[in-house]
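Novice: Only the shape, not the letters, is given here:
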């Protein structure tokens, strides 16, 4: 940068040499150098004023392998253009881009989506991509870095937008018959004596108090009207409860680590059961 600033010193030196030696050509060259250097310096100084970059997703959550749309843009809201730009949008390595291979980033676990071009005054550039996650987890999109310079490229500048967009990928789910479970009764025959429960949010009426009724069942307004303790009667609600308990140990000892493929398969089976139960109104 110090070498580039010598442009601003070379102009007055040439002007002085030309004036001292009586050489108008050298003086003219010094004036041109001074004007070009000062204009380039000012251009670079205000290059990224009112410049913005933004990235957004059509869906912030998706299942593993499911594609969503990534939209990102850069906008210049001033008269001074960007003669050229080199944009780098940082994404996690686990994010796959349809039809494009991201460039390797300097930080481990991250890649770059790169775009190049020029940005005129009050111009906006937009890009749309289809992305998906190769693994489950939470991943990042952003920050964004843009490099540009003045018209002659004398004073390059970098600008960073720290904004990040999180992307959450749920485990891959399958139909239960694909996993070998019976599609109609994957949990087997559901038999039991306590299938009907009372729903405390649905009051059917009141009745006389019976010994053993809890205090929260007593309806004090009805008690005041009747002059005797009255207990609420709730409508029945047939609710089936399903608990999905997952053992994530894939080896005999936890300190041995884990087998990634086995763990992901187990998580997918548990997620598939949870999705199936949700669709059948299990609690």
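Specialist: Now that the structure is in, tell me what you want to look at. Just so we're clear, the structure is a prediction, and the values are computed from it rather than from any experiment. Residues are numbered from 1 along each chain as shown.

Novice: drop to CA atoms for contacts and neighbour counts, all remaining ones
Specialist: Noted.

Novice: If we go by neighbour counts, what in stretch 48-60 is buried?
Specialist: Within stretch 48-60, the residues scored as buried using 16 or more other C-alpha atoms under 10 Å are 48, 51, 52, 53, 54, 55, 56, 57.

Novice: Next one: the residue nearest the centre of the chain from residue 138, what distance?
Specialist: Taking C-alpha atoms, centre = their mean, the centroid of the chain lies closest to residue 166, which sits 1.9 Å from it. Between residue 166 and residue 138 the distance is 7 Å, computed by C-alpha to C-alpha, to the nearest Å.

Novice: my guess is residue 130 contacts residue 66, does it?
Specialist: No. Contact criterion C-alpha atoms under 8 Å: residue 130 and residue 66 do not qualify, at 9.7 Å.

Novice: Would it be right to say that residue 235 lies in a strand?
Specialist: Yes. Counting by DSSP: H, G, I helix; E, B strand; the rest coil, residue 235 is part of a strand.

Novice: burial of it, as a residue count?
Specialist: Residues within reach of residue 235, counting by other C-alpha atoms under 10 Å, total 14.

Novice: How far does stretch 231-246 sit from its chain's centre?
Specialist: Centroid separation for stretch 231-246 versus its chain: 36 Å, with C-alpha atoms, centre = their mean, to the nearest Å.

Novice: Could you work out the end-to-end span of it for me?
Specialist: 41 Å.

Novice: Quick check: the spatially closest residue to residue 152 that is not a sequence neighbour vs residue 34, distance?
Specialist: Nearest non-adjacent residue to residue 152, counting by C-alpha to C-alpha, 6 or more residues apart in numbering: residue 40, 7.3 Å away. For residue 40, the distance to residue 34 equals 10 Å [C-alpha to C-alpha].

Novice: before we go on, here's another structure to hold up against the first:
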């Protein structure tokens, strides 16, 4: 009898020692984490759902699983006052899964990546813990904030004035593209009586433009040493927001908008967007702006030179920057000498001097943070 009790006790101790090791070697490594996001692109303030699924594909149960992670800087938990920590405690039976839905909100521009997480697995008695590294591979691009229209009216009026003058001089008014419903602003001479009789509603003729209004938006990310030492992430966000605002306003004026920058793309994509018209183009541009990093691939002068090679006769260039130096000033002057209209939006912080340390280069005493229609130092 005592021998049987002793053998039972020994077998129990061996089981308590061997079972956690067996689970650690055979069960825990097969636990996997699956993550799905409701959208790939989001604007700041928009909500999205993150579905986290922990799966146990084995024939044995997993007594306790804990997932504790922090959302990327670009996201936050809805209603959490900026809280980004998410925690999941569950248990999994054989071939069972547990799902957690995290309502998140986009906070700031950038690529929200979640490439690695730690799963903590414990046995039923809590005697042994096992930490497992999983790779969810979640990625959401948060685009720049959509600024309210109306800013830079002076610059926009100047750009559209050039386009309207060019169209008035060179436009072919006989390019018929279709008909549309009549509005109170349409002249009666444009009414299509055949289309009106066919549809039963007053219809007017619609004419297209034979003169392209192509505008290149250039985003400069080059900084001076002083700027780089105190460079904040808000700087790049501010530049991207202004570029997106201009793209939306120009697209609303039926202009073809292109984009070029000297910043690197976090996803390894192209940093150039060929000019195109329509409401979809600003959205394409916003997607590109969302994945830009603060590291540059070339200088501002080289960016201007690339724009000079890409432009066609009649194109307009708009440079958005907060930095200037002697080399970029020369490149800007050469671009203007080629007959290309160039407008500069200087977003340098108030009271700051963004000029580089070139020989003979000094501040011009003008207040920064304004629109410029003249060359640097002009």
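Specialist: Yep, it's here. These numbers come from a predicted model, not from an experiment.

Novice: if I look at residue 178 of structure 2, how far off is residue 210 of structure 2?
Specialist: Taken as C-alpha to C-alpha, the span from residue 178 of structure 2 to residue 210 of structure 2 is 15 Å.

Novice: which one in structure 2 is aligned with the residue nearest to residue 152 of structure 1?
Specialist: Under the alignment (TM-score structural alignment), residue 40 of structure 1 pairs with residue 20 of structure 2.

Novice: Just the element for its match, please.
Specialist: Assigned by DSSP states H and E, residue 20 of structure 2 falls within helix 2-22.

Novice: Show me how far that helix is from its chain's centre.
Specialist: Taking C-alpha atoms, centre = their mean, the mean C-alpha location of helix 2-22 of structure 2 is offset from the chain mean by 59 Å.

Novice: Kindly report the same for stretch 188-205 of structure 1.
Specialist: Relative to the mean C-alpha coordinate of its chain, stretch 188-205 of structure 1 is positioned 41 Å out (C-alpha atoms, centre = their mean).

Novice: measure that stretch end to end?
Specialist: The separation between the terminal residues of stretch 188-205 of structure 1, taken as C-alpha to C-alpha, is 37 Å.

Novice: for structure 1, what spans make up the strands?
Specialist: Secondary structure of structure 1 (DSSP state E): strands located at 51-57, 61-63, 68-76, 82-92, 95-97, 103-104, 110-119, 123-133, 137-148, 157-161, 165-170, 196-208, 230-238.

Novice: Buried residues, the second one. List them.
Specialist: For strand 61-63 of structure 1, the buried set under the neighbour-count rule, 16+ other C-alpha under 10 Å, comprises 62, 63.

Novice: what's that strand packed up against?
Specialist: On a contact count with 3 or more C-alpha pairs under 8 Å, 6 or more residues apart in numbering; DSSP states H and E, strand 61-63 of structure 1 meets strand 165-170.

Novice: In structure 2, which residues correspond to the strand it packs on?
Specialist: Counting by TM-score structural alignment, strand 165-170 of structure 1 falls onto residues 138-143 of structure 2.

Novice: So for that stretch, what gets flagged as buried?
Specialist: For stretch 138-143 of structure 2, by 16+ other C-alpha under 10 Å, it's 138, 139, 140, 141, 142, 143.

Novice: what about the last one, distance to residue 236 of structure 2?
Specialist: Taking C-alpha to C-alpha as the measure, residue 143 of structure 2 and residue 236 of structure 2 are separated by 12 Å.

Novice: The fifth one too?
Specialist: Going from residue 142 of structure 2 to residue 236 of structure 2 by C-alpha to C-alpha gives 13 Å.

Novice: likewise residue 47 of structure 2?
Specialist: Residue 47 of structure 2 is 23 Å from residue 236 of structure 2, where distance means C-alpha to C-alpha.

Novice: Over to residue 69 of structure 2?
Specialist: 27 Å.

Novice: out of those two, which sits in the busier spot?
Specialist: For residue 69 of structure 2 versus residue 236, the count of surrounding residues by other C-alpha under 10 Å is larger for residue 236: 23 against 16.

Novice: ok, for that one, nearest residue in space, not its chain neighbours?
Specialist: Counting by C-alpha to C-alpha, 6+ apart, residue 294 is the residue found nearest to residue 236 of structure 2 once chain neighbours are left out, at 6.8 Å.

Novice: Is that neighbour within a helix or a strand, and which one?
Specialist: Residue 294 of structure 2 belongs to strand 292-296, assigned by DSSP H and E.
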